[in-house]
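J.: Sequence plus the predicted model coming up.
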Amino acid sequence: MTDTLTFYTNPMSRGQIVRWMLEEVGVPYDPVLLDYATTMKAPDYLAINPMGKVPAIVHNGTIVTECAAICAYLADAFPAANLAPLAQARGAYYRWLFFAAGPLEAAITNNAMGFVLPEGRERTAGYGSLDDVLNALEQAVSGEAWICGDQFTAADVYVGSQIDWGLSFGTVPERPAFTAYAERLRARPAYQRQKEIDGALIAAMQNQG
């Protein structure tokens, strides 16, 4: 049976993360571009993602939403791409995927919106403080290898996207480990293909506006 893989996205969204992952996987996919105000809130798409948000994928009838989940799913669905470690070596892989989707996302978003934790309530927030999160993240990407050692994985796509975007928009501070890691990511052909595709789509949308 031939795989069918539909990718719902908007180029000005976290869909860029999933497109990068799809380019790393290297299998054909059918992109469907949605508009924030209309098609993203239409009944047919809400049946796929009740949140009315992108990205989402439908692979042979299986719906997956949430960027980290999609990246992990694609790595398992297409093992020939070698984007997930063997089961017994997935400690760092799962650790940092969930770290980026949880503490990192929450800490960066709260900081960007000016939310300040009341003194003494750090444990209640779960992530402690932004500095705690960034110091832990720095450990994950220090050195010259990838998050799981010599193997580039879906964790690098997801965590790396957070760092890459954070450095570009100033929500992640310039630290040597972050900068060096981002430079390695930006050299990957799949990353460059994603930027070219989504960049062209963004330019076309802006020209229409």
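T.: That came through, no problem. Residues are numbered from 1 along each chain as shown.
J.: C-alpha only now, for contacts and for neighbours.
T.: Will do.
J.: what number of residues lie near residue 9?
T.: The number of residues packed near residue 9 is 24, by other CA atoms under 10 Å.
J.: For it, give me its contacts.
T.: By CA atoms under 8 Å, 6 or more residues apart in numbering, residue 9 lies in contact with 15, 31, 32, 33, 34, 54, 55, 56.
J.: give me every residue that touches the first one.
T.: When the contact criterion is CA under 8 Å, 6+ apart, the partners of residue 15 are 8, 9, 54, 55, 67.
J.: In helices, which of those appear?
T.: residue 67 (DSSP state H).
J.: which ones among the contacts of residue 15 are found in strands?
T.: Taking DSSP state E, the ones among these that sit in strands are 8, 9.
J.: Filter the contacts of residue 15 down to the buried ones, PyMOL style.
T.: Of those, the buried ones can be selected in PyMOL as follows, counting by 16 or more other CA atoms under 10 Å:
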select buried, resi 8+9+54+55+67
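J.: Reformat the contacts of residue 15 as JSON lines; add distance to residue 139.
T.: Listed next are those as JSON lines, based on distance: CA to CA, whole Å:
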{"residue": "8", "distance to residue 139": "33"}
{"residue": "9", "distance to residue 139": "32"}
{"residue": "54", "distance to residue 139": "30"}
{"residue": "55", "distance to residue 139": "29"}
{"residue": "67", "distance to residue 139": "22"}
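J.: One more to weigh against that first structure:
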Amino acid sequence: MNAALTFYTNPMSRARVTRWMLEETGLPYQTEILEYGTSMKAPAYRAINPMGKVPAIRHGDTVVTENAAICMYLADLVPEKKLAPPAGSPARGPYYRWISFMGPLEQLMVAKSTGVQLPDPGMAGFGTEEDLVQTLAGAVEGRDHLAGDHFTAADLLVSAYIGWYLQFQLLPALPAFTRFVELHRKRPAAARANELDGPIPARG
């Protein structure tokens, strides 16, 4: 991989997930830190991500936004790291499944954090809170890896998002959740990423 890789971020954002993934790949990359309301909304950055939000990566002429897409893209750049199951393998199904499951989780968590009334389960992409939490807990209960028998981007995303929402007390601190988060938080790449980004301030 010879093309330059640039990471657009703010440490106090979900872009921390992409930082961790970048550290897992071992690829060289340049970091550009953007500020909310100013450089993140400036024309120069909107030319990269019209949404004016982070994370984003630019790899040569290719731009990728959204944590899930970025992590899958990066995993495919370094097949030797085995951060994604091989194409066509049975493990590819749960790999896509649990990465995509972070979408409904985000929808529910944002709704809870803003205090809005949860929509009817038939309209909500996450169904009911009880079903979502039980499904996620069942996925990680007694299991170290979600797709195959080794660490992949699915484990990274799911543990990162569970950890994020446990910290803000939006998910219940079930033993299955805390065990899964702590298991993957111990990875050297996760430690490097957290050192680069610094601590997340406690919620007041």
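T.: Yes, it's here. This structure is a prediction, so every number in the text was calculated from the model and none was measured.
J.: Could you dump the contacts of residue 9 of the first structure into TSV with distance to residue 151 of the first structure added?
T.: What follows is the contacts of residue 9 of the first structure, written out as TSV (distance: CA to CA, whole Å):
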residue	distance to residue 151 of the first structure
15	24
31	28
32	31
33	32
34	34
54	28
55	26
56	26
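J.: From residue 92 of the second structure, how far off is residue 149 of the second structure?
T.: Applying CA to CA, to the nearest Å, the value for residue 149 of the second structure to residue 92 of the second structure is 12 Å.
J.: do the same with residue 72 of the second structure
T.: In this view, residue 72 of the second structure and residue 92 of the second structure are 11 Å apart by CA to CA.
J.: residues shared between the contacts of these two?
T.: residue 84.
J.: could you point out the longest helix in the first structure?
T.: Counting residues, the longest helix found in the first structure (DSSP H) is helix 189-208.
J.: oh, I was asking about the second structure
T.: helix 153-167.
J.: which stretches of the first structure form strands?
T.: Under DSSP E, the first structure gives strands at 5-9, 30-33, 56-59, 62-65.
J.: Rebuild those strands as TSV, extending it with distance to residue 127 of the first structure.
T.: Below are the strands of the first structure laid out as TSV (distance: least, CA to CA, whole Å):
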stretch	distance to residue 127 of the first structure
strand 5-9	29
strand 30-33	34
strand 56-59	27
strand 62-65	23
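J.: For the second structure, which segments count as helices?
T.: So, for the second structure - with DSSP H - the helices run 15-25, 43-46, 67-77, 92-100, 102-114, 129-140, 153-167, 175-185, 188-197.
J.: which of these is buried the deepest?
T.: With neighbours defined as mean count of other CA atoms under 10 Å, the helices of the second structure peak in mean count at helix 15-25, which reaches a mean of 23.
J.: Let me know the angle separating that one from helix 67-77.
T.: Angle, helix 15-25 of the second structure to helix 67-77, by axes from the mean of the first three to the mean of the last three CA atoms, to 10 degrees: 10 degrees.
J.: Please tell me which residues of the first structure helix 15-25 of the second structure aligns onto.
T.: Mapping helix 15-25 of the second structure onto the first structure (TM-score structural alignment) gives residues 15-25.
J.: Stretch 75-83 of the second structure too?
T.: So stretch 75-83 of the second structure sits over residues 75-83 in the first structure, by TM-score structural alignment.
J.: ok now the matching stretch, how far from the chain's centre?
T.: 17 Å (CA atoms, centre = their mean, to the nearest Å).
J.: what sits up against that stretch?
T.: Against stretch 75-83 of the first structure from outside (CA under 8 Å, 6+ apart): 24, 25, 26, 84, 151, 152, 153, 154.
J.: Okay, residue 136 of the second structure and residue 162 of the second structure: tell me how far apart.
T.: Taking CA to CA as the measure, residue 136 of the second structure falls 9 Å from residue 162 of the second structure.
J.: Find the centremost residue of the second structure, please.
T.: Centroid-nearest residue in the second structure: residue 157, 3.9 Å away (criterion: CA atoms, centre = their mean).
J.: Please give me every residue in contact with that one.
T.: 17, 68, 99, 102.
J.: Now with 7 Å, please.
T.: By CA atoms under 7 Å, 6 or more residues apart in numbering, residue 157 of the second structure lies in contact with 17, 99.
J.: could the helices of the second structure be laid out in JSON lines, adding distance to residue 61 of the second structure?
T.: Output for the helices of the second structure, formatted as JSON lines (distance: least, CA to CA, whole Å):
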{"stretch": "helix 15-25", "distance to residue 61 of the second structure": "18"}
{"stretch": "helix 43-46", "distance to residue 61 of the second structure": "14"}
{"stretch": "helix 67-77", "distance to residue 61 of the second structure": "14"}
{"stretch": "helix 92-100", "distance to residue 61 of the second structure": "25"}
{"stretch": "helix 102-114", "distance to residue 61 of the second structure": "27"}
{"stretch": "helix 129-140", "distance to residue 61 of the second structure": "36"}
{"stretch": "helix 153-167", "distance to residue 61 of the second structure": "23"}
{"stretch": "helix 175-185", "distance to residue 61 of the second structure": "32"}
{"stretch": "helix 188-197", "distance to residue 61 of the second structure": "25"}
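J.: Thanks a lot, catch you later.
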